[in-house]
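Participant: okay, sequence plus prediction incoming.
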Amino acid sequence: MDKYTYILDDNQKNERIDKVLSSLNGEWSRTQVQQWIKEGHVTVNGSAVKTNYKGSPGDEITVTIPDLVELDVLPEEMNLEIYYEDADVLVVNKPSGMVVHPAPGHTTGTLVNGLMAHCTDLSGINGVMRPGIVHRIDKDTSGLLMVAKNDMAHENLVQQLVDKTVTRKYQAIVHGVIPHDYGTIDAPIGRDKKDRQSMTVTEENSKHAVTHFRVIERFNSFTHVECQLETGRTHQIRVHMKYIGFPLAGDPKYGLRKTLDINGQALHAGLLGFVHPRTKEYMEFEAPLPKEFLEVLDYVSKSN
């Protein structure tokens, strides 16, 4: 366990502590410093502070870096569908049915297991259970994910998500016939008080959430839509489409009681675009609809 101590001078007054520490030590990313602050590894004059604490000249800042925790998640050889890879980033097409990252009691068969076998240089910012993971999609959602191979790339890609400059378009099949061609759902999402495992549209303890959609094709009882995320809340598309009365087909959590008998919701993250953290070039990738989605599309089209 390493310990570092800094005394602030006039040049650092009124600066956020996370920004100050990341500039004082060039090897620490701001995201990593924020994590240490939240975990209580950073003190100012002997007391814990929040990430938005602004320093004063003479403040004594102590950073106690915790020992690295050995990752007890083992690499597993998988036939991953890699769309792009270089020294900084990787884009992978996740199949439906695969969990993105391990959780206690579930440490095998995840995308992270496969990534660890594919490459050893993954960003550690998100912790030992989520190396390289910048964002995620649900187990039964297929599609494209960007993965960071170092902390610089991770911090840059996260900032792009915060700045809402990442392009994320999904295709979905929903119950009901949506009458208008385009729409925007601007409704905050938070935990459901009645079911803590579910999310819902609520004003209490919620976060701003915006989803744009357009109709691709209408059927007798279903609609094929494209949804574009402006924000990235947990289960956002599933919750928002349910909120406006058009829940996703096959959705076991937010769908209708009598929904299609398929393996999870008909949702595919088909298009992903972002600016490369190092080259600053805009890159865009598109994954075709998987076989399972096409089968559902064929079924609902025949319902006309």
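Facilitator: Right, received. Where do you want to start?
Participant: from here on, contacts and neighbour counts on C-alpha atoms
Facilitator: Will do.
Participant: hang on, residue 95 packs against residue 143?
Facilitator: Yes: taking C-alpha atoms under 8 Å as the definition, residue 95 is a contact partner of residue 143 at 6.6 Å.
Participant: which one of the two is surrounded by more residues?
Facilitator: Legend: neighbour count by other C-alpha atoms under 10 Å for residue 95 and residue 143, higher for residue 143 (26 against 18).
Participant: residues contacting that one?
Facilitator: Contacts for residue 143 were tallied using C-alpha atoms under 8 Å, 6 or more residues apart in numbering; they are 92-96, 137, 268-270, 287.
Participant: ok, 7 Å please
Facilitator: For residue 143, the contacting residues are 93-95, 268-270, 287, by C-alpha atoms under 7 Å, 6 or more residues apart in numbering.
Participant: likewise residue 33?
Facilitator: 18, 22.
Participant: name the element it belongs to?
Facilitator: Secondary-structure assignment from DSSP states H and E places residue 33 in helix 30-38.
Participant: could you pull out the helices for the stretch 151-300 of the chain?
Facilitator: Using DSSP state H, counting those that start in this stretch, the helices of the stretch 151-300 of the chain run over residues 151-162, 236-243, 291-301.
Participant: now those helices as CSV including distance to residue 276 and mean neighbour count?
Facilitator: Listed next are those as CSV, based on distance: least, C-alpha to C-alpha, whole Å; neighbours: other C-alpha atoms under 10 Å:
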stretch, distance to residue 276, mean neighbour count
helix 151-162, 8, 19
helix 236-243, 25, 22
helix 291-301, 30, 15
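Participant: buried residues, the helix holding residue 33. List them.
Facilitator: Buried residues in helix 30-38, counting neighbours by 16 or more other C-alpha atoms under 10 Å, are found at 30-37.
Participant: how about those residues in a markdown table, adding distance to residue 216?
Facilitator: Conversion of the buried residues of helix 30-38 to a markdown table gives the following (distance: C-alpha to C-alpha, whole Å):
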| residue | distance to residue 216 |
| --- | --- |
| 30 | 41 |
| 31 | 39 |
| 32 | 42 |
| 33 | 44 |
| 34 | 42 |
| 35 | 42 |
| 36 | 46 |
| 37 | 46 |
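Participant: next, the one to line up against it:
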Amino acid sequence: MNKHMTYYTAEEATELLKFMINQLAPKSRNNIKSMLARGQFFIDGKAVTQFNHPLKKGQKVGVLSNEGAKKTAALEGVKILHEDDDLIVIDKEAGILSVAGRDHAEDTAYRQVTKYVQEGNRRNRIFVVHRLDRDTSGVMIYAKTEEVKEKLQENWHTIVKERIYTALVEGVVRKPQGKIESWLTESKTMKVYSNDYDNGGKHAITHFKKKQNSANYSLLDVELETGRKNQIRVHMEEIGHPVAGDKKYGARTNPLKRLGLHATTIAFTHPSTGKVVRFTSQAPKSFLKLSR
């Protein structure tokens, strides 16, 4: 459990702000509204900032102390979206490695989150469930125990119900939606190639929907039916619309000075509760601006 979190149980159906004003008296209404705006109130492990969020009878509200809020704010390029005894879900900025690469001195999301969970107990650890490329931003999961990590990884294809990315791609995508299916193989130079027949590679399926486009770029919702290495990047190149900034896979422009790829949504069956949980991160405004 997070030592900086205090829990309060609603004895009747009510609204969040009203409930917290009663629970945290004599704190002022403005003080509590500031805590709400800073994301210090958690329901079912998720930070809630909506003052009139409905509470059910028996529902618990976790309140992150000011000290805990400062420690969370101290994270650079990483935001905690959810935390419980099994998992910690983050929103990673572009430019940060998920785990250590060749330069072991470089700060990573893994290192920062490890430091965060060890504030309460030096023996606490986190375990990598999946990764995002350095230049891909968005939602990512770490497990808090090796058992949970293995449970998630071994059943990844059945546990994960939804995995959606926002992609800024070059050119005007004509189709409003589509499906890309191929077999992916990786070369000795670490580049992934796509084949439209089964050549022994890994079967990959990607679905896309166009959200909007400008004269030079299109914004797509991309859903993975399979999760292969560089799958979206390879498939976007295959349809003639490489991800912006992705020189490795055919892009000619780099308007964002990063990869135009953001992990927007992941939904999966929670390993302990058995309930489907869903976590989202809004696409960067720069993606929207370039595709208008």
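Facilitator: Sure, I can see it. Worth saying up front: this structure is predicted, and the values here are computed from it rather than measured.
Participant: mind checking which of the helices of the stretch 151-300 of the first structure is nearest residue 169 of the first structure?
Facilitator: Residue 169 of the first structure lies closest to helix 236-243 among the helices of the stretch 151-300 of the first structure, at 10.6 Å (C-alpha to C-alpha).
Participant: residues in contact with the closest one?
Facilitator: With contacts defined as C-alpha under 7 Å, 6+ apart, helix 236-243 of the first structure is touched by 185, 199-200, 211, 247-248, 254.
Participant: can you do 8 Å?
Facilitator: Under the criterion C-alpha under 8 Å, 6+ apart, residues 174, 185, 187, 189, 199-201, 209, 211, 227, 229, 247-248, 251, 254-255 lie in contact with helix 236-243 of the first structure.
Participant: so who does the equivalent of residue 265 of the second structure over in the first structure touch?
Facilitator: Mapped onto the first structure by TM-score structural alignment, residue 265 of the second structure lines up with residue 271. Residues in contact with residue 271 of the first structure (C-alpha under 8 Å, 6+ apart) are 144, 167-170, 284-287.
Participant: roughly how far apart are the residue sitting nearest the centre point of the second structure and residue 116 of the second structure?
Facilitator: With distances taken as C-alpha atoms, centre = their mean, residue 139 lies nearest the centre of the second structure, 0.5 Å away. Residue 139 of the second structure is 17 Å from residue 116 of the second structure, where distance means C-alpha to C-alpha, to the nearest Å.
Participant: residue 119 of the first structure: neighbouring residues, count only.
Facilitator: When neighbours are counted by other C-alpha under 10 Å, residue 119 of the first structure registers 11.
Participant: skip the chain neighbours and tell me the closest residue to the aligned residue in the second structure for it.
Facilitator: Matched across to the second structure, residue 119 of the first structure falls on residue 117, judged by TM-score structural alignment. Here the nearest residue to residue 117 of the second structure in space, its sequence neighbours aside, is residue 124; by C-alpha to C-alpha, 6 or more residues apart in numbering that works out to 6.2 Å.
Participant: now do the strands in the stretch 201-304 of the first structure.
Facilitator: Assigned by DSSP state E, counting those that start in this stretch, the strands in the stretch 201-304 of the first structure fall at 206-207, 210-218, 222-229, 267-275, 282-286.
Participant: adding distance to residue 48 of the first structure, write those out as JSON lines.
Facilitator: Output for these, formatted as JSON lines (distance: least, C-alpha to C-alpha, whole Å):
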{"stretch": "strand 206-207", "distance to residue 48 of the first structure": "26"}
{"stretch": "strand 210-218", "distance to residue 48 of the first structure": "35"}
{"stretch": "strand 222-229", "distance to residue 48 of the first structure": "36"}
{"stretch": "strand 267-275", "distance to residue 48 of the first structure": "36"}
{"stretch": "strand 282-286", "distance to residue 48 of the first structure": "40"}
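Participant: can you tell me which of those strands is nearest to residue 47 of the first structure?
Facilitator: Each of those was scored for nearness to residue 47 of the first structure using C-alpha to C-alpha, and the closest is strand 206-207 (29.5 Å).
Participant: residue in the first structure matching residue 142 of the second structure?
Facilitator: Looks like residue 142 of the second structure aligns to residue 147 there (TM-score structural alignment).
Participant: can you tell me the SS state at its match?
Facilitator: When the structure is reduced to helix, strand and coil (DSSP: H, G, I helix; E, B strand; the rest coil), residue 147 of the first structure reads as strand.
Participant: residue contacts, it?
Facilitator: Residue 147 of the first structure makes contacts with 89-92, 132-135, 154, as judged by C-alpha under 8 Å, 6+ apart.
Participant: which ones are touching the residue lying closest to residue 109 of the second structure once chain neighbours are set aside?
Facilitator: Of all residues beyond its chain neighbours, the one nearest residue 109 of the second structure is residue 98 (5.1 Å), with distances taken as C-alpha to C-alpha, 6+ apart. With contacts defined as C-alpha under 8 Å, 6+ apart, residue 98 of the second structure is in contact with 108-110, 131-134.
Participant: measure residue 98 of the second structure to residue 162 of the second structure for me?
Facilitator: According to C-alpha to C-alpha, residue 98 of the second structure stands 21 Å off from residue 162 of the second structure.
Participant: repeat that for residue 101 of the second structure.
Facilitator: When C-alpha to C-alpha is the yardstick, residue 101 of the second structure and residue 162 of the second structure sit 28 Å from each other.
Participant: what of residue 209 of the second structure?
Facilitator: Here the criterion is C-alpha to C-alpha. By it, residue 209 of the second structure lies 15 Å from residue 162 of the second structure.
Participant: thank you, goodbye.
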